Structure formats: structure tokens, C-alpha cells
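1. Take a look and give me a structure for this.
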Amino acid sequence: MEIRKTDRRVRHTQALLQQSLIKLMREKPLIKITVTDICNLADINRSTFYLHYTDPLSLLYAIETELLEDVIDLIRVPDKDFSFTSFIHTLLKALDENKETSTIFLKCHDGHLFSNSFFESFHDCFISMLNRTLPAASSSCHEYLYTFVANGLISVVRKWIADGFLEEPREIEELLETVCSCALIKKQCIL
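-> Prediction:
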């Protein structure tokens, strides 16, 4: 089956709508943004909006999906090649390059930044890495370590974004690597 590329005009229209929503979300919450507001700012007809999206929320989900798919594609590597360090680097770089979008997602999703599918992709790679790194540990131990690392990562990234990206991505990367390395080293000593 042949996969068709999206027409350049369609991509341009979708980009205008996405940029307009992001701009409006700087000024007011999503619930107060109407399709008319978005269309007026984008200088696009309402019927054109409805060709692509059903409402402002579906537009927001499209923006989120696009950003997360880009990050997932960057980190999706064969399990044997998965590196926590490269994962953190890739994630922080993507968020830093999309500061405004990341900040808006954090605000409008009540502090939730990542979808379940994002962490499902990360989960499988991370567990595989733990199987190689800590082969003597039980699968439940691996799950607890994953939970610790994933939730710590989410919390640190959430704070970094909420604080306005004050630190450079490299500083956050080093902090996360240190904390996670200490957890893994400590676990190796216990085994």
C-alpha cells in the first residue's frame, strides 16, 4: 500500500491553525477559545478548520501527538542500543526546542505532559536495558526501578518547564543521569 504525503497546502493550513491556537493559549485557557477565535487569528474560514479538526481540543491533541511522535521516533531504537543517557538528551532537546508548546501542554493538561503511549515506548526500552544491566534482579524489581525513574524524570522535567527552562538542557540531563545512576548503582550493591 502506498503512503501518500500530506499536501503542502494542507500542512500549511494545519500549521497556521496550530500556531494560532498556541498564541491564543498564551492569553486565555483552552475552554474559552472558540473555533472562530482560531480562524480569525489564522485568517482561515471556519469550514476549512472543520476539514481538519472537530474543535479546539482536537487541534490541541493533534499538536501534542505531533510533538510526542517526533520524540518517540527519535528515541525508538533497537532495545539492545537503548541508552538512558541518549533518551534523556533527546527528550530534553525536543522539549527545549518546543518551549512554548511544552509550557502550554503543562498548563492545559493540569501538569500532565506526556501521554501513556510515550511512556509505553520508554517502558519497553528501559526494562530491556535493566535486564542487561541488572540480570540478577527480579522483574518486579525492574518495574519498581522503572516507576522510580519515570516518575522522577516526569517531576524534574515538569519543574524545569514550570520554572521557565531556567537551566540549560545539559544541566538537567546531568542531574537526571546522576540520580538515576546512583539508583542503579545502589541496586547493584544490594543484589
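2. okay, CA-based contacts and neighbour counts for the rest of this
-> Will do.
3. Tell me who's in contact with Arg26.
-> Contact partners of Arg26, counting by Cα atoms under 8 Å, 6 or more residues apart in numbering, are Ile104.
4. Next, the structure of the following sequence, for comparison with the previous one:
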Amino acid sequence: MSDRRVRRTKKVLKETFISLLQKKEIHRITVKEISDIADVNRSTFYNYYTDVYDMLDKLENEAIELLERVMKEYCTENDQDLISRAFFTELLRVIKENSSLFNLFFVDENGVKFAVKLQNLILTIPDYKVNYDKNVANYYVFSYIASGITGMIQCWLKNEMSAPISDVSEIMKQLMENNYDTCLQFRSRL
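-> Okay, here's the model as predicted:
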């Protein structure tokens, strides 16, 4: 099967699965149902996924990989402005472009697991990673920052991304700067 055909088949399976998850719980979705709606053989489904839970896990990893790419592009160890508005703008743009995928992970039981993965990803921003491991205050402040960003993204998606990306990215930038400054103040006290 050609790469183009594989991509198209996986795209149809993914879109079908996301559509079904918006209507019902995962334990009520069957491989047969996905295959029938996507108009592919069940064996084709099994070429890519072992079951619906494996498909969900792979979609979750795909979402995290999209965000990792943004971080790698904007957050390097040599970058002096790791919390730039451009970084948050691009992060939100990617989320909006793939909103059906990201909405999937910020609902019900999927949200908790994905939020933890996203928070852990945020904690790998190079400057935060370096300082995160150095003292107790940093550990708590950086965890707070990561939870806050995750919560803002969740809220933005829940409100159907009605606030402009430029506004939300500016809020994120300001909150990150203010909390990072707080962390520096704690460092001198502990």
C-alpha cells in the first residue's frame, strides 16, 4: 500500500474514531463500528491498532508529538526568551489547527491522563528543566506553572477557542514571567 493511501486510511480511521468518541464512551465503541463507518476492513484497522484503546493511546501520543515539535522549535537551551509570546502563539495555533484531536483529550476521563502528559512536557522546557531540579521551591513553582498552562488550554478549548490566540498567548506569557520571577524570589529564601 502506498504511503499516501496509508495516510488517507489512517486519517479516515482517526476522524471516525474522534467523531464516535464525541458521541459515546470509548468502552461502547467497537472496531467493527469504526471500520464500518470508515468503510475499511477490520483487518485494515488491525494493521495499525490492536484495539480502540491502542488507537486512543496513539492519538494521544500524536497530540503530544505535535506540541513537542513546537517546543523544540522555540525552546532551546540557548534561547534567552523561553517564554516568548511567539512560542505560546504557535502552541495555541497548533492546538487550534488540531482542535478535534485536542478536544478529545480534555474531556472526561481522557483529560486527566493527557493533562499530566502535557504538564510533564511543559516541565521539559530547557530553562525550567535546569532549574526545576535544583531546589524545592522551583519544583513547586514549575509544577504550578505547568498546571496553569494546561488549565488555560483546557479552558480555551472548552470555550470553543472564542478568545483570540493573541490574547491568550499574551496572558500565558505574562503569567509565566510573573511566576518565574516568583520562583527566583523563592530561590533566595530557601
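5. Which helix runs longest in structure 1?
-> helix 139-162 (DSSP state H).
6. buried ones in that one?
-> Using 16 or more other Cα atoms under 10 Å as the test for burial, helix 139-162 of structure 1 gives 142, 145-146, 149-150, 153, 157-158, 160-162.
7. Ser166 of structure 2 corresponds to which position in structure 1?
-> Matched by TM-score structural alignment, Ser166 of structure 2 corresponds to Arg170 in structure 1.
8. same check, this time on Lys11 of structure 2
-> Using TM-score structural alignment, the partner of Lys11 of structure 2 in structure 1 is Ala15.
9. what's near enough to touch Tyr132 of structure 2?
-> The contact partners of Tyr132 of structure 2, by Cα under 8 Å, 6+ apart, come to 123, 138-139, 142.
10. quick one: contacts of the next helix or strand after the longest helix of structure 1?
-> Counting by DSSP states H and E, the element after helix 139-162 of structure 1 in chain order, helix or strand, is helix 169-190. Contacts with helix 169-190 of structure 1, where a contact means Cα under 8 Å, 6+ apart, come from 84-85, 88-89, 92-93, 96, 134, 149, 153, 156, 160.
11. Work out the gap between stretch 176-191 of structure 1 and the centre of the chain.
-> In terms of Cα atoms, centre = their mean, to the nearest Å, the gap separating the centre of stretch 176-191 of structure 1 from the centre of its chain is 25 Å.
12. same check, this time on stretch 40-51 of structure 2
-> Taking Cα atoms, centre = their mean, one finds the center of stretch 40-51 of structure 2 at 25 Å from the center of the full chain.
13. Can you point out the buried residues in that stretch?
-> Buried, per 16+ other Cα under 10 Å, within stretch 40-51 of structure 2: 45, 49.
14. likewise stretch 168-175 of structure 1?
-> Buried-residue list, stretch 168-175 of structure 1, by 16+ other Cα under 10 Å: 169, 172-173.
15. In TSV, list those along with distance to Leu106 of structure 1.
-> Shown next, in TSV, are the buried residues of stretch 168-175 of structure 1 (distance: Cα to Cα, whole Å):
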residue	distance to Leu106 of structure 1
Pro169	17
Ile172	18
Glu173	19
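16. Among the residues you listed, which one lies nearest to Ser128 of structure 1?
-> Nearest to Ser128 of structure 1 among the buried residues of stretch 168-175 of structure 1: Glu173, at 21.2 Å, using Cα to Cα.
17. For that closest one, give its distance to Pro29 of structure 1.
-> Remark: distance between Glu173 of structure 1 and Pro29 of structure 1 (Cα to Cα, to the nearest Å) = 31 Å.
18. Kindly report the same for Ile88 of structure 1.
-> Ile88 of structure 1 sits 30 Å away from Pro29 of structure 1, going by Cα to Cα.
19. Between the two, which is the more surrounded one?
-> Ranked by neighbour count (other Cα atoms under 10 Å), Ile88 of structure 1 and Pro29 place Ile88 first, with 20 against 12.
20. Against which helices or strands is the one helix or strand the more buried one maps to packed?
-> Under the criterion of DSSP H and E, Ile88 of structure 1 resides in helix 84-97. If you count contacts as 3 or more Cα pairs under 8 Å, 6 or more residues apart in numbering; DSSP states H and E, helix 84-97 of structure 1 packs onto helix 56-75, helix 169-190.
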